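>>> Sequence and predicted structure, then a few things I'm wondering about:
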Amino acid sequence: MTDDAPIRPRLVLATTLLPDGEPGLELLREAFAGGDIASVLIDPAGREVAAFQDFCEAVVPLVQEAGAAAIVVEDTRCAGRVKADGFHAPEGTIEALGEAMARFSPRLIVGASGFNTRHEALEAGERMPDYILFGKLGADGEAEPHRRNLDLAEWWASIVELPCILQGGADLATLPLAIATRAEFILLSRAIFGEAEGVGARVAEANRLFDAAAKGEAA
């Protein structure tokens, strides 16, 4: 594959906006009915420890039964208890990433975020996590992806073999900007779950745009 060859990214979802209980689970089911989803980052999103444990116990099996990876964010104990597929360290410190790698790798997928410069990202990459996320969970309120994240993902994808996840914007119309970076995975939350109606259709549209990119077609 040449450096400028088209690629087909895969979709990653974050649960940041999902409510607890059956309403949140139903939205997630609708998302999976809409098309391919590689993994789901299960975000505490301000929940207390016990509430997040309950949330994960409901969400993890749903995600796994759908054939995606269930990745618990921030809470290492919860990740182990609910038999998640992975753990995500959002602190942006080498120490937190190192602790996660020592505790979980290679048994679980381990990823991290919060590294906002090229130097920080490369230093994190030297620890060999399974991926680096450029973006911050819950910080996708603007229509377009954050310019810094776009730049970092494009640079990373051009020189580093370790996969990256790029946080997309709140509007699917801007998804081509994220796709153009050639990041292997694109994280969406508000763009999918921002409205209760049409969740599955928006997942289908994201996959349509990914397919078009892989074929070198205009969106």
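Arrived safely, thanks for sending. Numbers count the residues shown, from 1 in each chain.
>>> For the rest of this, base every contact and every neighbour count on C-alpha atoms.
Will do.
>>> show me where this structure has helices.
Counting by DSSP state H, the chain has helices at residues 21-33, 49-65, 76-81, 94-104, 118-125, 147-159, 175-179, 190-193, 199-214.
>>> Now do the buried residues in the second one.
By that I understand helix 49-65. Phe52, Gln53, Phe55, Cys56, Glu57, Ala58, Val59, Val60, Pro61, Leu62, Val63 (16 or more other C-alpha atoms under 10 Å).
>>> again, but for stretch 180-196
Using 16+ other C-alpha under 10 Å as the test for burial, stretch 180-196 gives 180-193.
>>> And stretch 154-172, by the same measure?
By 16+ other C-alpha under 10 Å, the buried positions in stretch 154-172 come out as 154, 156-157, 163-172.
>>> Next: stretch 20-31.
Across stretch 20-31, burial judged by 16+ other C-alpha under 10 Å covers Asp20, Gly24, Leu25, Leu27, Leu28, Arg29, Glu30, Ala31.
>>> and here's the other structure:
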Amino acid sequence: MTRLYLISPERLEHPAIFADDLRAALNGGDVAAFQLRLKDVTDDAIARAADTLRPICQQRDVAFIMNDRPDLAVKLDCDGVHVGQDDMSYAEARRIVGPQRQIGVTCKASRDLAMTAGEAGADYVAFGAFFPSTTKAVTTPASLEIIEWWSELFEIPCVAIGGITVENCRPVIAAGADFLAVAGGVWNHNDGPEAAVRAFNELFSADR
């Protein structure tokens, strides 16, 4: 069954205020993971956000994942790290975070990158973007076929990312995605993050 993987907004001027949105989202139903993905901010700002939000996630058994920075994942006691193709290799990330933490790898729309990451030991691979995104310029549109192919052949979970909303996610679920990575589709939902998470989980249950 598909599960939800939340991604933070790129900027959190006031993590304590966003914490209310995060709690509301988690009140909406099952969430597997939350990734802190802040852009163009200082390490201190990342640390402040992590120290505010990590306990909220970990108290509810939601994995707290750091984007791009294995060093901060260790320092800030995160459950894992997500690395992009431009950040560093899986092997280097694993050397930094050790054997216990999760590592996910961005594979865009590439079967080769996904197989390489899987063979190296990645805990999950991420494909996308599937739809135009408000948070990231889409450089490599992905097709649903890559999820269908991966889920038929490999045990390693795959994450679908890129502009996913309650309204457009059904084909991605049907293709076999293990997780849907969602940012704006939850935080900017008309009825609020709690309603968004509830709606996603209703769709996941209906697809079983």
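Received the coordinates, thanks. Quick caveat: nothing in here was measured; it's all calculated off a predicted structure.
>>> picking that back up, just send the helices of structure 1 back as a markdown table, with distance to Thr15 of structure 1 too.
Formatted as a markdown table, the helices of structure 1 follow (distance: least, C-alpha to C-alpha, whole Å):
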| stretch | distance to Thr15 of structure 1 |
| --- | --- |
| helix 21-33 | 8 |
| helix 49-65 | 9 |
| helix 76-81 | 15 |
| helix 94-104 | 21 |
| helix 118-125 | 24 |
| helix 147-159 | 20 |
| helix 175-179 | 19 |
| helix 190-193 | 8 |
| helix 199-214 | 13 |
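>>> Among those, which comes closest to Ala139 of structure 1?
Among these, helix 190-193 comes nearest to Ala139 of structure 1, with 9.4 Å by C-alpha to C-alpha.
>>> average gap between the closest one and structure 2?
Its aligned residues in structure 2 lie a mean 0.7 Å from helix 190-193 of structure 1 after superposition (mean C-alpha distance after the TM-score superposition for structure 1).
>>> residues in structure 2 aligned with that helix?
Residues 184-187 of structure 2 are the counterpart of helix 190-193 of structure 1, counting by TM-score structural alignment.
>>> where's the matching stretch relative to the chain centroid, distance-wise?
Relative to the centre of its chain, stretch 184-187 of structure 2 is centred 12 Å away, using C-alpha atoms, centre = their mean, to the nearest Å.
>>> Also stretch 26-36 of structure 2?
Between the centre of stretch 26-36 of structure 2 and the centre of its chain there are 10 Å (C-alpha atoms, centre = their mean).
>>> And for stretch 59-66 of structure 2?
That offset, for stretch 59-66 of structure 2, works out to 11 Å (C-alpha atoms, centre = their mean).
>>> Look at that stretch and report the distance between its end residues.
17 Å (C-alpha to C-alpha, to the nearest Å).
>>> counterpart of that stretch in structure 1, which residues?
Aligning stretch 59-66 of structure 2 against structure 1 (TM-score structural alignment) gives residues 65-72.
>>> The matching stretch: which residues count as buried?
Ala68, Ala69, Ala70, Ile71, Val72.
>>> How about residues contacting that stretch?
Applying C-alpha atoms under 8 Å, 6 or more residues apart in numbering, the contact partners of stretch 65-72 of structure 1 are 32, 37-43, 56, 60, 63-64, 78-79, 84-88, 109.
>>> Columns distance to Arg147 of structure 1 on top of the buried residues of stretch 154-172 of structure 1, output as a markdown table?
As requested, those are arranged in a markdown table below (distance: C-alpha to C-alpha, whole Å):
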| residue | distance to Arg147 of structure 1 |
| --- | --- |
| Glu154 | 11 |
| Trp156 | 14 |
| Ala157 | 15 |
| Pro163 | 19 |
| Cys164 | 16 |
| Ile165 | 15 |
| Leu166 | 11 |
| Gln167 | 11 |
| Gly168 | 10 |
| Gly169 | 10 |
| Ala170 | 14 |
| Asp171 | 15 |
| Leu172 | 16 |
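>>> wait, doesn't Ala195 of structure 2 sit right on Leu26?
No: counting by C-alpha atoms under 8 Å, Ala195 of structure 2 stays clear of Leu26, with 10.2 Å between them.
>>> Tell me where the longest strand sits in structure 2.
Longest strand in structure 2, counting residues (DSSP state E): strand 102-108.
>>> Now do the buried residues in it.
Using 16+ other C-alpha under 10 Å as the test for burial, strand 102-108 of structure 2 gives Gln102, Ile103, Gly104, Val105, Thr106, Cys107, Lys108.
>>> Give me the mean deviation of it from structure 1.
Superposed on structure 1, strand 102-108 of structure 2 shows a mean distance to its aligned partners of 1.8 Å (mean C-alpha distance after the TM-score superposition for structure 1).
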